[in-house]
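S.K.: Mind looking at a prediction? Sequence and model below.
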Amino acid sequence: MADNSHVRNQLREAILRGTYAPRQRLIEAELAEEYGASRFVLRNALIQLASEGLVEMQPNRGARVREVTVAEAVEITEIRQAIESLVAARAAERVSDEQADYLRELGDQMRAAVDHNELVKYSELNTALHTTLREIAGHDTGSRMLEQLNGQMVKHQFQLFLVPGRPNTSLPEHLAIISAVCARDPEAARAAMHTHVGSVVTTLEEFAENSAASV
């Protein structure tokens, strides 16, 4: 029978993939059967995912996938801005020649994806870039915090790439980050990342304003 960490990881991945929609009820008996786990193990996994902000436990109603509002997404991204900037600066201090070559290659692929209007591919490359920077930086605490924060932002992050003109805005920001890291300039890398994530905050705030106006 599956153990707690295995079930938690599988359920987390399913939520992040969108297998379960925001506010969807997570029925313990059904999930226990699906994941081959006991109800006890399944419930512990749900409680841990609740502590990560992916699930919410409702008194007398069980668990459901937590829906992150646009306002919450703005706050999460503001925290990301500080951590991502730190990670970018650390990456610039530690990047190897081989890693720099890979970052430049990612930049070329991102440019090609935008040129061909391949939004899903661009989204995947964006994830690869930020993940690579965390790996280069080797800042374990920052990486753990970003993984948790990003997990809550999956829906909003994908929506950002569907905003008309957004990839054309973010591409030069990403290329500036890559350039600064490859140049081994920590302060330039920090500033470039701060600008990039700041533009994400601005876009999300526009979402919030539009949502409020439509109510």
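M.R.: Thanks, I have it.
S.K.: rest of the way, CA atoms for contacts and neighbours
M.R.: OK.
S.K.: where's the most centrally placed residue in the chain, which helix or strand?
M.R.: The residue lying closest to the centre of the chain (CA atoms, centre = their mean) is N150, at 2.8 Å. Taking DSSP states H and E as the definition, one finds N150 inside helix 140-152.
S.K.: Same question for M57.
M.R.: Under the criterion DSSP H and E, the helix or strand holding M57 is strand 55-58.
S.K.: what comes up buried for that strand?
M.R.: Residues V55, E56, M57 are the ones in strand 55-58 that count as buried (16 or more other CA atoms under 10 Å).
S.K.: Below is structure B, check it against A:
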Amino acid sequence: MSNQTEYAYKYIRERILDGTFKPTQKLIESQLSEMISVSRNTVKKALLKLERENLVSIENNKGATIKSFTLEEVKNYLEIREALEGIIARSAAQHIKDTEIDELEQLLLRMEHCMKQNQIDEYSKLNRLFHNILYNASRNIQATEMVSMIKTQLMRFHFRTLLIPGRNESSLNEHKMIFASLKNHDAAMAELAIKQHISNVRKTIENNYQYLL
């Protein structure tokens, strides 16, 4: 992929995931070409890559449209993620290093500070780092790759769930439980803790779906 195509791909992808470009919105190649200052052919290549990630759908003679997921589809994705995260956490608890445990502990302290300061955007970034360390500690690479794909599909929902009253406090407590099980190398507890965390995310989205679109 050329540098220009990569730039166009990242530009469009970022705006899909942060909600600037909305679900069901048509993506007009000529408009994107002017907006990004690249050729239409470059935009076309970028859109094809986004289609492979299931972020847009492309129809002949109709162009590209940002994918929209029904509540049922979101719930299904999260049920799959819950099962996969359990497998990942079990493996991570058995293989996590002391340095990684220290990193998680420091992240939790920063997450707690962000929550108290209502810095939701920063909390969300630290949250992703927390999970990335857990994924790196796991030996099940295939499961982490599948979770990464699902998280990409649902990223537009993730940040908004933290805006639901009380959800950020619950999220922090859930991460503390995950951390405690990893620190104790308790595989069964790690699996249970992370599955509960994902289950709560699913319930939050289910109960507030109309506000999260």
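M.R.: Perfect, I can see it now. Here the structure is a predicted model, which means the values were calculated and not measured.
S.K.: Do you know the score for how well these two fit?
M.R.: Scored by TM-score structural alignment, normalised by the length of the second structure, the superposition of the two chains gives a TM-score of 0.85; 209 aligned residues with a CA RMSD of 2.4 Å.
S.K.: Distance of P186 of the first structure relative to E124 of the first structure?
M.R.: Applying CA to CA, to the nearest Å, one obtains 25 Å for the distance of P186 of the first structure from E124 of the first structure.
S.K.: who has more neighbours, the two?
M.R.: The residue with more neighbours, out of P186 of the first structure and E124, is P186; 22 against 12, by other CA atoms under 10 Å.
S.K.: How much space separates that one from S170 of the first structure?
M.R.: 20 Å.
S.K.: Then A2 of the first structure?
M.R.: When distance is defined by CA to CA, A2 of the first structure is 42 Å away from S170 of the first structure.
S.K.: Those two - which one has more neighbours?
M.R.: For A2 of the first structure and S170, the more surrounded residue by other CA under 10 Å is S170, and the numbers stand at 19 against 14.
S.K.: What ranges does the first structure have for its helices?
M.R.: 4-17, 28-34, 39-51, 70-94, 97-115, 119-137, 140-152, 154-161, 166-182, 186-214 (DSSP state H).
S.K.: now the third one and helix 4-17, what's the angle there?
M.R.: To tie it back to what came earlier, the one meant is helix 39-51 of the first structure. Regarding helix 39-51 of the first structure and helix 4-17, their directions subtend 50 degrees when assessed with axes from the mean of the first three to the mean of the last three CA atoms, to 10 degrees.
S.K.: what's the angle between helix 39-51 of the first structure and helix 140-152?
M.R.: Using the same axes, to 10 degrees: helix 39-51 of the first structure against helix 140-152 is 100 degrees.
S.K.: And for E67 of the first structure, the neighbour number?
M.R.: Other residues lying near E67 of the first structure total 18 when counted by other CA under 10 Å.
S.K.: isn't V154 of the first structure right next to L16, touching?
M.R.: Yes - here V154 of the first structure reaches L16: they are 6.5 Å apart, a contact under CA atoms under 8 Å.
S.K.: Relative to the second structure, what is the average displacement of the helix holding N150 of the first structure?
M.R.: With mean CA distance after the TM-score superposition for the first structure, helix 140-152 of the first structure departs from the second structure by a mean of 1.7 Å once superposed.
S.K.: Could you check how far the residue of the second structure most remote from its centre is from I28 of the second structure?
M.R.: Distance from the C-alpha centroid of the second structure peaks at N61, with 31.5 Å (CA atoms, centre = their mean). Taken as CA to CA, the spacing of N61 of the second structure relative to I28 of the second structure amounts to 12 Å.
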